[in-house]
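A.B. asks: Quick one, structure for this:
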Amino acid sequence: MTLRAGLLLCVLLALGVTPLSAETDPERTARRAAQMLDQAALALKDADGARDRVSALTQTIKAYEEGLVALREGMRRAAIREQSIRLVFDAQQDEISRLLGVLQTMQRAPETMLLLHPSGPLGTARSGMIISEVTPALQADAERLRDQLEEVALLRALQESAEDTLANGLSGVQDARTALSKAISDRTDLPPRFAADSEKLRALLESTDTLEGFASGLTSLSEGRDLPPLEQFTANKGTLPLPVRGTILRRFDEADAAGIRRPGLLIATRPLALVTTPVPATIRYRGPLLDYGNVMILEPAGDTLLVLAGLSDVYGEVGEVLSAGAPVGLMGGTNPKVGVFLGNSAKGGGSDHTETLYIELRQGNAPVDPAEWFGVIKD
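C.D. replies: Predicted coordinates for the structure are as follows:
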């Protein structure tokens, strides 16, 4: 270990650049992500022979999404960690260079001269005692720096090896999405709750110019239908999972940049994210609606509608009864390229959350705050 390494370590320790804890270790996070993606690849193969292929593929896509999120987080931490160490090196470069100059001069001096002190034997003895006390600390510092330098090398290796892992993961999840779409189109075993009146639904679409008006008209078309009681749905209040993995952009009745308020949640998601129903529900409507893009309207209980707007693809047919966790569609966008994915990882934040899903929950023809039902913590 060089003297320069020892000096660099002292600077790192002085500025608080210490080894990462298990909770923030990018190496562990990345390795865990790789294992998750490997398991998802195996699940995709097993899904081909599964009896309920739709359910198997749904879980496979979720596994891929979890693994890709973990991999992105690992790469983000690795990039930040490496950058922080390099910034410390750069910031202390002048000071380190001066100290190295002094130490290199000492190294070039004859050993016999280093053992002598200008003040005589007493000074020489005292210097020897000081050196003997400093040497163990310097050795410990050198060992800690060795760990730091090994960590930098590991972080770089992780980032270089992530490309292949990521490419396989992105390809695998796209294959799973394609297989899911086909499996849903081939599915014929879902129980219908009622036969949709296509003429009335078409008339309602043509005569409605707001989501509220359409939802109210849709509710009136379901009068007398055999639906689960509201109490059964209410029992899940506060514990429902969000239909899609993402980040809340705007909450209930919160104004956007243009001052427009909507009685629902706006969720930022990654491209092609899978959207699922959080509770057993009947499909009341699926398809384009006004300026909301593709909309899926689910009826989990009598007098209750769950509106999901902004999807690119929607699954199922009107009247089908879905179980909790069943896929209802995909968000828009395209599968990111490996380089773009890794570039966004280094930047962090939500730069890859390019799609938005609007969630509205209506009871008795009036919107209610979905956050109370999905267990979303309010600010």
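A.B. asks: Please count neighbours and contacts with C-alpha atoms only from this point.
C.D. replies: Will do.
A.B. asks: In which helix or strand does the spatially closest residue to residue 70 that is not a sequence neighbour reside?
C.D. replies: Leaving aside its sequence neighbours, residue 70 sits nearest to residue 33 (Cα to Cα, 6 or more residues apart in numbering; 5.1 Å). Element membership for residue 33, per DSSP states H and E: helix 26-47.
A.B. asks: which outside residues touch that helix?
C.D. replies: 22, 53, 56-57, 60-61, 63-64, 66-71, 73-78, 154-155, 158, 165, 169, 172, 176 (Cα atoms under 8 Å, 6 or more residues apart in numbering).
A.B. asks: Turn the buried ones among the residues you listed into a named PyMOL selection, would you?
C.D. replies: Restricted to buried positions by 16 or more other Cα atoms under 10 Å, the PyMOL selection for these reads:
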select buried, resi 53+56+57+60+61+63+64+66+67+68+69+70+71+73+74+75+76+77+78+154+155+158+165+169+172+176
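A.B. asks: when you check the contacts of helix 26-47 against the helices, which ones overlap?
C.D. replies: Counting by DSSP state H, the contacts of helix 26-47 place 53, 56-57, 60-61, 63-64, 66-71, 73-78, 154-155, 158, 165, 169, 172, 176 in helices.
A.B. asks: that older thread, buried stuff in the helix holding residue 33?
C.D. replies: Neighbour counts over helix 26-47 (16+ other Cα under 10 Å) mark 26-27, 29-34, 36-38, 40-41, 43-44, 47 as buried.
A.B. asks: Enumerate the strands of the chain by residue range, in sequence order.
C.D. replies: For the chain, applying DSSP state E gives strands covering 246-250, 265-269, 274-276, 281-288, 294-301, 304-311, 313-314, 321-322, 327-330, 355-363, 366-368.
A.B. asks: Now do the fifth one: which elements does it pack against?
C.D. replies: If contacts are counted by 3 or more Cα pairs under 8 Å, 6 or more residues apart in numbering; DSSP states H and E, strand 294-301 sits against helix 230-234, strand 281-288, strand 304-311, strand 313-314.
A.B. asks: next up, for comparison:
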Amino acid sequence: MIRTALVLALLAAPAAAQDQAQAARNAARALEEASVQLDAAESARDQVRALTQTVQAYEEGLAALRDGLREAAIRETELSRRLAAQEGEISQLLGVLSALGTASGPQALLHPDGPVGSARAGMMLASVTPGLAQEAQQLRADLTEVTDLRALQENAAATLRDGLAGVQTARTELSQAVADRTALPKRFTEDPVRTAILIAATETLEGFASGLSEIATNETPADLPPVAARRGSLPLPVRGEILRRAGEADAAGVSRPGIVVATRSRALVTTPAAATVRYSGPLLDYGLVTILEPQPDLLLVLAGLDTTYAQTGEILPEGAPVGLMGGDEPGTGEDPSPSREASGAGRTETLYIEVREGDAPVDPLEWFASDKG
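C.D. replies: Predicted coordinates for the structure are as follows:
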């Protein structure tokens, strides 16, 4: 299976830095654990949980491989430029070493000034030779490292292609498991007519959020774990890099109170905490939007998804799949070449995250930890 192959590759693949190697080992361990849970899963809900962990483990492992590729490419470029800059010096060094290597012992000690000159020449040669040998040794080490780095990149790129195929399969299986699972507990039933009226009357996200209570019928009290103590430490709902912070203007000069996270194509979006789904569907110019309520008067707005798994009114546990980002399917439209990974390309999708306390937005980084890359 591709899953098993990627585990072995992650454990064996060299990395350019220790942290990437450790990240790869952690991802491989998580992938094995998810595989065990998937084999033991009896219900569709268990399969959703196990497949969610599988997709996340793939994403973690692929990120470690990409980081290793990037570090390797940077190091290779650095060494290649240094060797190119020393090309003339290297040629002279090789010439001297070649001459020393072919000269016979007696001739090397002869000098026109006689024994004294020969002794002086011998002393000079003895002092120069260790330096020449050291330079030759460094040159040999650099050339060997360049060769090893190129082989590493070729092997890692092949592993990356296998991983991309594996995560694509896991995402497909996850979508099917979500469709097959039994209904999750519901806090309320959505009134589709009221929802349609609210959307038609809404011009801003703020206006829509303030009217969310109107679309709920038969609502029951929520019994969710408190999240107030986790302020500042909630995990980001998607793996990516923060592209814009709250209040920063985009290319069009528009600023919003939320953050924008750049992600890879088809990245998995999950709940950062157990929450009620207050709304899930298209909204204004935000694309597909899911609004989560972990506690009363706290809303987490996730906008820009391509596929949504959540249904309005459901209660989702922490880490549950919310949906997928858009973009080309990995393995078809994504080029896993070392040069592409070294440039940091590939984060083509963006997820907008807004946090609202009461009727006002707050900086999402007051709630989320921002060290997820």
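A.B. asks: what's the TM-score here?
C.D. replies: Remark: TM-score between the superposed chains equals 0.84 [TM-score structural alignment, normalised by the length of the second structure]; 352 aligned residues with a Cα RMSD of 2.8 Å.
A.B. asks: picking that back up, which of the helices and strands packed on strand 294-301 of the first structure has the highest mean neighbour count?
C.D. replies: Compared across those, strand 304-311 shows the largest average neighbour count, a mean of 24 (mean count of other Cα atoms under 10 Å).
A.B. asks: neighbouring contacts of it?
C.D. replies: Strand 304-311 of the first structure is contacted from outside by 215, 219, 230, 292-300, 329-332, 356-364, using Cα under 8 Å, 6+ apart.
A.B. asks: Which residue lies nearest the spatial centre of the second structure?
C.D. replies: Residue closest to the mean C-alpha point of the second structure, counted by Cα atoms, centre = their mean, is residue 63 at 4.1 Å.
A.B. asks: Which residue of the first structure lies farthest from its centroid?
C.D. replies: Within the first structure, the residue lying farthest from the chain centre (Cα atoms, centre = their mean) is residue 120, at 67.3 Å.
A.B. asks: That one matches what in the second structure?
C.D. replies: By TM-score structural alignment, residue 120 of the first structure lines up with residue 114 in the second structure.
A.B. asks: got it, and residue 361 of the first structure?
C.D. replies: Matched to the second structure by TM-score structural alignment, residue 361 of the first structure sits across from residue 355.
A.B. asks: repeat for residue 72 of the first structure
C.D. replies: With TM-score structural alignment as the criterion, residue 72 of the first structure pairs with residue 66.
A.B. asks: Share the number of residues neighbouring the nearest residue to its match once chain neighbours are set aside, please.
C.D. replies: Once flanking residues are discounted, residue 66 of the second structure sits nearest to residue 341: 5.9 Å by Cα to Cα, 6+ apart. Residues near residue 341 of the second structure, counting by other Cα atoms under 10 Å, number 21.
A.B. asks: hang on, the earlier thing: would you reformat the strands of the first structure as CSV and include distance to residue 201 of the first structure?
C.D. replies: Compiled in CSV, the strands of the first structure are given as follows (distance: least, Cα to Cα, whole Å):
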stretch, distance to residue 201 of the first structure
strand 246-250, 31
strand 265-269, 26
strand 274-276, 24
strand 281-288, 9
strand 294-301, 13
strand 304-311, 16
strand 313-314, 17
strand 321-322, 18
strand 327-330, 20
strand 355-363, 19
strand 366-368, 20
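A.B. asks: nearest to residue 341 of the first structure, of the ones you listed?
C.D. replies: Residue 341 of the first structure sits nearest to strand 265-269 of all these, at 14.4 Å, using Cα to Cα.
A.B. asks: Spit out the contact partners of the residue mapped onto residue 218 of the first structure from the second structure.
C.D. replies: For residue 218 of the first structure, the aligned position in the second structure is residue 212, judged by TM-score structural alignment. By Cα under 8 Å, 6+ apart, the residues touching residue 212 of the second structure are 278, 279.
A.B. asks: quick one: residue 212 of the second structure from residue 280 of the second structure, how far?
C.D. replies: Using Cα to Cα, to the nearest Å, residue 212 of the second structure is found at 11 Å from residue 280 of the second structure.
A.B. asks: Ok, residue 312 of the second structure next?
C.D. replies: With distances taken as Cα to Cα, residue 312 of the second structure is found 5 Å from residue 280 of the second structure.
A.B. asks: got it, and residue 177 of the second structure?
C.D. replies: Relative to residue 280 of the second structure, and taking Cα to Cα, residue 177 of the second structure is found at 19 Å.
A.B. asks: try residue 148 of the second structure
C.D. replies: 49 Å.
A.B. asks: number of nearby residues for the aligned residue in the second structure for residue 83 of the first structure?
C.D. replies: Residue pairing (TM-score structural alignment): residue 83 of the first structure is matched to residue 77 of the second structure. The number of residues packed around residue 77 of the second structure, counting by other Cα under 10 Å, is 13.
A.B. asks: Could you report the distance from residue 77 of the second structure to residue 71 of the second structure?
C.D. replies: Residue 77 of the second structure is 10 Å from residue 71 of the second structure, by Cα to Cα.
A.B. asks: do the same with residue 313 of the second structure
C.D. replies: Computed with Cα to Cα, the distance linking residue 313 of the second structure and residue 71 of the second structure is 45 Å.
A.B. asks: now swap in residue 2 of the second structure and tell me
C.D. replies: 25 Å.
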